[in-house]
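Enquirer: Curious how this folds, go ahead:
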Amino acid sequence: MRTAIHPVSRPVVFRDRAAGFALLTRSTLDSPRTVEWEDGATYPVVDVEISSAGHPFYTGTSRVVDTAGRVERFERRYGRGAARR
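Expert: This next block holds a predicted model:
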């Protein structure tokens, strides 16, 4: 087998700020930002927009998530109310 072809897997904290939920797991993602975890160690942190703690399917509630004005960006790009052919 070839060596050194796989990405490095390390402990990373995934944090859903809207739901106040954080999860420590292994991932190949890396981040320059860090957070101190419950065990006192410092880990890279990746902020996510939605997780199982805030997802409507798992919580039974609905929530509007409009990140970076996706609707406005779509309307600028394709126009508002363009007629269909």
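Enquirer: CA atoms for contacts and neighbours, from now on please.
Expert: Will do.
Enquirer: Which secondary structure state does the nearest residue to Phe21 once chain neighbours are set aside sit in?
Expert: Computed as CA to CA, 6 or more residues apart in numbering, the closest residue to Phe21 that is not its neighbour in sequence is Arg15, at 5.9 Å. Of the three states, Arg15 takes strand under DSSP: H, G, I helix; E, B strand; the rest coil.
Enquirer: any idea how far Arg15 lies from Tyr78?
Expert: Remark: distance between Arg15 and Tyr78 (CA to CA, to the nearest Å) = 34 Å.
Enquirer: One more, so I can put them side by side:
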Amino acid sequence: MRHGIHPEYRHVVFRDRAADFAFLTRSTMDSDRTIEWEDGRTYPVVDVEISSASHPFYTGNARVVDTAGRVERFNRRYQRK
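Expert: Take a look at the predicted model:
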């Protein structure tokens, strides 16, 4: 591998603001904002919209979609006369 062409691989905190959940991992992402972690060190923080703490697949909180209303509306609109 050539030196100097790869991004720096460092510790980064990913924070899900919707679920008030954060985790420390390693990544090549960088951020101007920082956060002081539980170990007392300061790390760059990246805010994410969704994580395993807020995703419906992992939490079990799924939205219910009214499919019966959609089917009836489709049939009314496109039924044969």
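Enquirer: TM-score for this pair?
Expert: Remark: TM-score between the superposed chains equals 0.73 [TM-score structural alignment, normalised by the length of the second structure]; 63 aligned residues with a CA RMSD of 1.1 Å.
Enquirer: Tyr78 of the second structure: neighbouring residues, count only.
Expert: 8 (other CA atoms under 10 Å).
Enquirer: Residue in the first structure paired with it?
Expert: Correspondence of Tyr78 of the second structure to the first structure, assessed by TM-score structural alignment: none assigned.
Enquirer: do the same with Arg10 of the second structure
Expert: Using TM-score structural alignment, Arg10 of the second structure lines up with Arg10 in the first structure.
Enquirer: If I follow the layout properly, its match ends up in contact with Thr28?
Expert: Yes - taking contacts as CA atoms under 8 Å, Arg10 of the first structure lies within contact range of Thr28: 6.3 Å.
Enquirer: how many neighbours does Thr34 of the second structure have?
Expert: Thr34 of the second structure: 14 neighbours (other CA under 10 Å).
Enquirer: repeat for Asn75 of the second structure
Expert: So Asn75 of the second structure, with other CA under 10 Å, has 10 neighbours.
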